[in-house]
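Colleague: how would this look folded up:
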Amino acid sequence: MKYQLLNNYDLAVYQDEDSGSIAYLLNETKKQKQYKITKTIYSILSNLKTPLSKEECYKILFGDNCSPEYWELFSKLFSDLIENKIIVDFNKNKSKDFSVDIEKVERKIEQKFVLSDIIHESSKSRVRKIIQNDKIYILKIHKLSAKKGFPQIANEDTILRRIEKLNIAPIVSQYSSEFHYIIIGYLDAYIPIRAHIVKQEKSIEDKIKISLNILKAYVKLFNVGIFHNDIHLSNILVNESHDIKLLDFEHSFFRNDKSEKRTNVAVNQYIPPERIGASSFKKISSDNTLKSEVYQIGLIIYLIFKEKFPVFGNTWSELKESIQNFRMTKPKECYNDKTQINLYNFLNQAMNNNPNLRYKNILEMYINFKKFFYEKNS
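Modeller: Below is the predicted model:
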């Protein structure tokens, strides 16, 4: 049998997609040996582009040491991972959960395009560059079943066409309802915001401009009644002029759309504190709110200015505690740096643990940012 990882952020294993590091935990009370094996299984499976058999996974972990004790422990943990849906029996679920024939879709694409680099692959989708007449495009294919994946790719097409004139996202070139893929324009001069931040030291003026442009981009969505619903660093691109483009609209929706309950997606580090359960690290299933977006964009602006992420953790409990206990550090009264004082006042409201004390929406957040960093400094 072949197995592969399922990306499910409600479980006790996750990958920090921003820093690239992997944090693992099945159960903090497990013995160290069990913990080591569990995280290694996850590490092996999370770095694969093809499924792996249980025996192959064991061999990578232990080599030729076929100790009955190790095999019994490994088998128990492997079963736990399957039972908790952290990994999935690939053959068993292929017809239902992985019903898209990727090769068939790509053969169709090759009739008009040249396939190029795969730039992202998960259990949910494959994203790769394709070329036509020396021009690069991005092909995004959903692997999931019609119930889950196909509406998402159709939704992304709808949203992108609606906001095309806003110039804050790639242009849609083609969408196939039959083969469940979307082709969008390639943003050649743009790179992920994190890479832009660390590329070279940024002046305070640069940081203010980048932050303002990010706010402007999300305000444009707000003004046409759209929730992005998946705000994090990897979905924000920037060029050398600090212009911003937003990515990944498959979870986005119109605020007046009452046809379906929409929860705030959120990568783990971006979960607002009000959406963490009292006894365990669990996303509370609830309607997305305008205050969630304010908090998440606040996290990104914090990173831009401080050049570090405000919440962190190597385990679920550490990350949960960090999110729930984070507070902005107030500058000392004798501190004369007006920018840092303004930053504190701005982020203290944007990232407040109590959502009722945050800015009521992204537009109010944008207006206050301009007041703090332009009007007060003029």
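Colleague: please make it C-alpha for all contacts and neighbour counts, starting now.
Modeller: Will do.
Colleague: where do the helices sit along the stretch 101-250 of the chain?
Modeller: 102-109, 149-162, 193-199, 204-223 (DSSP state H, counting those that start in this stretch).
Colleague: residue 225 and residue 256, how far apart?
Modeller: Using Cα to Cα, to the nearest Å, residue 225 is found at 7 Å from residue 256.
Colleague: what's the neighbour count on the closest residue to residue 182 other than its chain neighbours?
Modeller: Of all residues not flanking residue 182 in the chain, residue 175 sits nearest, at 4.4 Å (Cα to Cα, 6 or more residues apart in numbering). By other Cα atoms under 10 Å, the residues close to residue 175 number 19.
Colleague: now show me the structure for the sequence below, then we'll compare the two:
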Amino acid sequence: MKYILSKFITLSKEKNVDIQYLMTINLRKEKRFLINEQLFLFFNKFVIANSFETVLDDYISFLKINDSKDKINLEKILKSFFDDALKNRILVPENTEEVSIDFKPLYEVNDFIDSFRVINVISNNKYVDVYLVEKNNNLFVIKYLNKNKHTSFKKYKKNINSLKDEYSLLSMFDTNLICAAYSLVINDDKNYIVLEYIEGDNLFEYVKNNNLTEKSKISIINQIINAIELIHCKKIIHGDIHFGNIFCTNNLIKFIDFGLSHELNGNQSEEKNGGVHIFIPPERLVVEGKSKFTHTKNFKSEIYQIGIIFYYIVFSKIPFKAYTWNNLVNEKLEYHPENDINIINLKNIKIKKLLINTLKQDYKERDILKI
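Modeller: Predicted structure coming up:
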């Protein structure tokens, strides 16, 4: 049987300092992803319809492999790429009629979600719509699971469970440092969470647009430490720590989006994989293979992610410059905070110690202390 690259996907190469291998997905909006050279070359074999067996033979011939064990090992590697590509519909059977999914939000401005009037569509994500809504002159945010965006009922049920998990986890907190969840609606017609509306900017924009004093930076850092301690004390892994999931107003922070969170040894439906690549700690990186990083998350990996955020708050930049995945991996594996010239030149000893302790290469040595 022959397979072909999905019509919604294109492959390209760009040259900056090094060659970048890119995969572009065009569905509701264009998204571009860095992929490694091995995947690029493999997927490129299916730009024209091809069978897995033919592609395997091409590799064996090109690499001049004669040993039977080497052939078997190569087949295992390529088969893992192939199976993963089929699962994620990067490759599809030849002559498959691919139909784009209706990715439009279910509601428009001035529509009603039960008793909530839609003020604005905040975001239109893969499976979820996020709305700014109003009720009795009060503003809220609704995270709405859009059934029309699902082609699989199994996936829809799985995402309903994830929505329940997120509400359950958020309901464990009673603090100004974490977004409040007010109610959960689960029924045959609608599935959504009503969340606190948070004014302000995400942390990246807030630091960029405000000339923060050292006192303000320390205040924000200590609030983040308090929040992550609260989260970890309840045996919860946030799972998606990055600038966009911390909002700041008047130097007051708030953590949002627990969609990838899970409770260690808890009752959640499953551990969820994901995260922003620049924040992935070195111990989770995979240099080669079909996945860019391992699924394993722990408290120490989140301390590292918080360390990158602290670094940005202090220096208004991140400690890595890489434009390609392989370069990013190498930078992270070679990075030692005690040798970073920016950290070395810091006059505030407590901040210097905090950055070194949170960004240590060995996750067992990482620690986080208030300053």
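Colleague: who's more crowded, residue 225 and residue 256 of structure 1?
Modeller: Set side by side, residue 225 of structure 1 and residue 256 show more neighbours around residue 225, with 14 against 8, by other Cα under 10 Å.
Colleague: please look at that one and residue 255 and confirm they touch.
Modeller: Yes - counting by Cα atoms under 8 Å, residue 225 of structure 1 does reach residue 255; the two are 5.4 Å apart.
Colleague: just put the helices of the stretch 101-250 of structure 1 in CSV and tack on distance to residue 369 of structure 1.
Modeller: Shown next, in CSV, are these (distance: least, Cα to Cα, whole Å):
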stretch, distance to residue 369 of structure 1
helix 102-109, 45
helix 149-162, 27
helix 193-199, 19
helix 204-223, 7
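Colleague: can you add distance to residue 116 of structure 1 and mean neighbour count and give those helices back as CSV?
Modeller: Listed next are the helices of the stretch 101-250 of structure 1 as CSV, based on distance: least, Cα to Cα, whole Å; neighbours: other Cα atoms under 10 Å:
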stretch, distance to residue 116 of structure 1, mean neighbour count
helix 102-109, 11, 14
helix 149-162, 21, 19
helix 193-199, 22, 16
helix 204-223, 30, 18
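Colleague: let me know which of the ones you listed is the nearest to residue 233 of structure 1.
Modeller: Nearest to residue 233 of structure 1 among the helices of the stretch 101-250 of structure 1 is helix 193-199 (6.2 Å), distances taken as Cα to Cα.
Colleague: what does that closest one correspond to over in structure 2?
Modeller: For helix 193-199 of structure 1, the aligned range in structure 2 is residues 203-209, judged by TM-score structural alignment.
Colleague: mean per-residue distance, that stretch versus structure 1.
Modeller: With mean Cα distance after the TM-score superposition for structure 1, stretch 203-209 of structure 2 departs from structure 1 by a mean of 1.0 Å once superposed.
Colleague: so what's residue 232 of structure 2 up against?
Modeller: Contact partners of residue 232 of structure 2, counting by Cα atoms under 8 Å, 6 or more residues apart in numbering, are residue 299.
Colleague: what residue is smack in the middle of structure 2?
Modeller: Note on structure 2: the residue nearest the mean C-alpha position is residue 275, at 2.6 Å, using Cα atoms, centre = their mean.
Colleague: does the counterpart of it in structure 1 count as helix, strand or coil?
Modeller: Aligned by TM-score structural alignment, residue 275 of structure 2 pairs with residue 266 of structure 1. Recorded secondary structure, residue 266 of structure 1: coil (DSSP: H, G, I helix; E, B strand; the rest coil).
Colleague: these two touch, right, residue 266 of structure 1 and residue 231?
Modeller: Yes - between residue 266 of structure 1 and residue 231 there is a contact under Cα under 8 Å: 6.6 Å.
Colleague: hang on, the earlier thing: pretty sure the residue nearest to residue 182 of structure 1 contacts residue 158?
Modeller: No - here residue 175 of structure 1 does not reach residue 158: they are 9.7 Å apart, not a contact under Cα under 8 Å.
Colleague: circling back to that earlier point, who touches both of residue 225 and residue 256 of structure 1?
Modeller: Common neighbours of residue 225 of structure 1 and residue 256 (Cα under 8 Å, 6+ apart) do not exist.
Colleague: quick one: contacts of stretch 309-323 of structure 2?
Modeller: By Cα under 8 Å, 6+ apart, stretch 309-323 of structure 2 touches 20, 207-208, 217, 221, 242-243, 308, 328, 331-332, 342, 355.
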